[in-house]
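[1] pasting the structure only:
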């Protein structure tokens, strides 16, 4: 009877051996925590479709920033939830608007010990819920929106953002934001471009989280899930316009594109582990169908294995806590 001479199982024989030969590692510094900060709220509000995630008050957000520093997270990505919206999304440009004061709060709390990142988009601030202003036919007006994005980037930098993250998928958005930042003296402010952002079905819980007013859909400006090569084109255009980092969103259904983007560029690549991906795991775990912690860890390592240098995830605090205990 013959036996195999090549035995890969030797390298799986114990936890210590598996740790030694692990090809992919997750560190707290590679994780970014997305956070929602609500204007006028005095108590945190749970988001029903995203167990464990809340709409923060300014005070509860400050505590979360401090915790993120303590855990060694890479950063926080802030989203502002205004009390009032209008067609132009004017609250996004107001230095006293909720996103900008939350950025100032975060920077005052953490200084340079944690990267303070700002989502740069109008959708939370418009009464129609789109990522840009509308023309007289109800279509998103790309070029008019660009002017507002440029102003928004400057206000966010002046409010304390280390990183601005344009997510609206307007053509040319990175270039106008970079030019505006540089002209205003914010040449050190980093742009993390949502370069390949898809019109995904997995955003549903996020819309509850931000009290979305969306009318219709975003298929005319976010990418078609059927297209992969187009993602590389979008990413390369953003880098040409001045993006310092690029992002693929969502992550879990687009692991192939994370790998493709990683192979195509030499800038840091981020991926966003989004709300619907969280909701699926939490729902299955609540029914006893999967091991929740193992599933979370497997998802995060899969995103890293695909090539993401940075992972935005609502589980960032939990995962970092678990990593510290190992």
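    Nice, I can see it. Please read these numbers as outputs of a predicted model, since none were measured by experiment.
[2] switch to C-alpha atoms for all contacts and neighbour counts from now on
    OK.
[3] all helices for this protein, in order.
    With helices called from DSSP state H, the chain shows them at 15-21, 58-71, 98-110, 142-159, 173-183, 204-209, 229-241, 255-264, 275-286, 292-306, 316-325.
[4] same for the fourth one, what does it pack against?
    Same thing as helix 142-159. Contacts defined by 3 or more Cα pairs under 8 Å, 6 or more residues apart in numbering; DSSP states H and E place helix 142-159 against helix 98-110, strand 115-120, strand 163-166, helix 173-183.
[5] So which residues make contact with the third one?
    Counting by Cα atoms under 8 Å, 6 or more residues apart in numbering, the neighbours of strand 163-166 from elsewhere in the structure are 115-121, 149, 153, 156-157, 173-174, 189-194.
[6] Included below, for side-by-side comparison, is a second structure:
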């Protein structure tokens, strides 16, 4: 580059048309996955106190939300269940109930909006009385025994019509085991989105309130979720999951881990998604409600940051609001 004044970086920024012309990244509704909480106790909705603007949706309301997603051009919805506490047990048995909330939610979305993809969380924390993602014995989370249950959960979801199985549990070997089970049962086209780099983060608090696991969680999840200090470990986790059959990988949380998004995207060249988690959503909404920031502007800026880091898609509670802005 020539030195100033031959080079004036501001020249390209002077007009709206020139800024648009040289923009390096583009955000569209196609980049968004709408994270929704579906509930068997909501009639028709229940507000989530820690996430202003987010509600637990009953099935009828979920159908309307699916139609809205389709209208806005949002490619997919990721569903997370909040079940009646009376249905929870230590083994998370409701997770593989063929007539349970999640299979009903899958069928509801598919009937209401056939062109909207359905992504289903695979983990036991919404279904257990101890709030952990896996089976627990004497205070320890059992890896291999949990994987066997996750296979059952994934097959129930696939049978109900789920398009993308998304294991978020962080058990070792579960991607390969689920892939083998899907193949063996004829679900060869069912995709797997692995939460490959999921960190033991403090940003999950509002989500745990939303699904009802926070109040019952015993201890923490540091024995199976990743240490926030680690980067190379994330690359190893992703490499293993791709080798086992993951079609896409996820980084969670999102904004505090943009460096991880970038490294994974550049290293592996596979579709890499980022999850703008509940704590990120809540911080933006809280600051906006106090008049400290322009909520919509910061929302859009945060979503663009994921694209800049190399994310192929963003799972976010902001999806419908962002899509409305992007669609004009």
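    Received it, and whenever you're ready, just let me know what you need. Please read these numbers as outputs of a predicted model, since none were measured by experiment.
[7] Would you pull the TM-score for this pair?
    Overlay of the two chains. TM-score (TM-score structural alignment, normalised by the length of structure 1): 0.97; 322 aligned residues with a Cα RMSD of 1.1 Å.
[8] Out of the helices and strands packed on helix 142-159 of structure 1, which is closest to residue 286 of structure 1?
    Across those, residue 286 of structure 1 has its closest neighbour in strand 115-120 (30.6 Å, Cα to Cα).
[9] what range in structure 2 does that closest one sit on?
    On structure 2, the counterpart of strand 115-120 of structure 1 by TM-score structural alignment is residues 117-122.
[10] before we move on, the earlier item: could the helices of structure 1 be laid out in TSV, adding mean neighbour count?
    Shown next, in TSV, are the helices of structure 1 (neighbours: other Cα atoms under 10 Å):
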stretch	mean neighbour count
helix 15-21	11
helix 58-71	18
helix 98-110	22
helix 142-159	21
helix 173-183	21
helix 204-209	18
helix 229-241	18
helix 255-264	20
helix 275-286	18
helix 292-306	17
helix 316-325	16
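[11] Reformat these as CSV; add distance to residue 130 of structure 1.
    Output for the helices of structure 1, formatted as CSV (distance: least, Cα to Cα, whole Å):
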stretch, distance to residue 130 of structure 1
helix 15-21, 46
helix 58-71, 25
helix 98-110, 17
helix 142-159, 11
helix 173-183, 15
helix 204-209, 12
helix 229-241, 20
helix 255-264, 25
helix 275-286, 18
helix 292-306, 28
helix 316-325, 28
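[12] Nearest to residue 126 of structure 1 among the ones you listed would be which one?
    helix 142-159 (11.9 Å).
[13] so who does the residue mapped onto residue 237 of structure 2 from structure 1 touch?
    Mapped onto structure 1 by TM-score structural alignment, residue 237 of structure 2 lines up with residue 234. The neighbourhood of residue 234 of structure 1, defined by Cα under 8 Å, 6+ apart, consists of 195-196.
[14] One more: residue 190 of structure 1?
    In this structure, residue 190 of structure 1 makes contact with 162-164, 243-245, judged by Cα under 8 Å, 6+ apart.
[15] Please apply the same query to residue 321 of structure 1.
    residue 71.
[16] who wins for proximity to residue 134 of structure 1 among the helices of structure 1?
    helix 142-159 (8.6 Å).
[17] tell me the angle that closest one makes with helix 173-183.
    40 degrees (axes from the mean of the first three to the mean of the last three Cα atoms, to 10 degrees).
[18] in the superposed pair, what's the mean gap between helix 142-159 of structure 1 and structure 2?
    Aligned to structure 2 and superposed, helix 142-159 of structure 1 gives a mean residue distance of 0.6 Å (mean Cα distance after the TM-score superposition for structure 1).
[19] quick one: that helix to chain centroid distance?
    18 Å (Cα atoms, centre = their mean, to the nearest Å).
[20] And for stretch 137-149 of structure 2?
    Taking mean C-alpha positions (Cα atoms, centre = their mean), stretch 137-149 of structure 2 and its chain are 23 Å apart.
[21] same check, this time on stretch 256-275 of structure 2
    14 Å.
[22] Read off where it ends up in structure 1.
    Going by TM-score structural alignment: stretch 256-275 of structure 2 matches residues 253-272.
[23] thinking again about what came up before, now tabulate the helices and strands packed on helix 142-159 of structure 1 in a markdown table and tack on distance to residue 127 of structure 1.
    Listed next are these as a markdown table, based on distance: least, Cα to Cα, whole Å:
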| stretch | distance to residue 127 of structure 1 |
| --- | --- |
| helix 98-110 | 16 |
| strand 115-120 | 17 |
| strand 163-166 | 19 |
| helix 173-183 | 21 |
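[24] Looking at the ones you listed, spot the one closest to residue 297 of structure 1.
    strand 115-120 (23.1 Å).
[25] between that closest one and helix 142-159, how big is the angle?
    150 degrees.
[26] Measure the mean distance from strand 115-120 of structure 1 to structure 2 post-superposition.
    Counting by mean Cα distance after the TM-score superposition for structure 1, strand 115-120 of structure 1 comes out at 0.7 Å.
[27] Could you tell me the angle between that strand and helix 98-110?
    Orientation of strand 115-120 of structure 1 against helix 98-110 (the same axes, to 10 degrees) gives an angle of 180 degrees.
[28] which helices and strands does strand 115-120 of structure 1 pack with?
    Against strand 115-120 of structure 1 (3+ Cα pairs under 8 Å, 6+ apart) you get strand 75-81, helix 98-110, helix 142-159, strand 163-166.
[29] chain center to it: distance?
    With Cα atoms, centre = their mean, you get 9 Å for strand 115-120 of structure 1.
[30] Can you name the residues in contact with it?
    By Cα under 8 Å, 6+ apart, the list of residues contacting strand 115-120 of structure 1 reads 74-79, 99, 103, 106-107, 149, 152-153, 156, 160-168.
[31] Can you name the residues that contact the aligned residue in structure 1 for residue 31 of structure 2?
    Using TM-score structural alignment, the equivalent of residue 31 of structure 2 in structure 1 is residue 30. Residues in contact with residue 30 of structure 1 (Cα under 8 Å, 6+ apart) are 73-74, 309-311.
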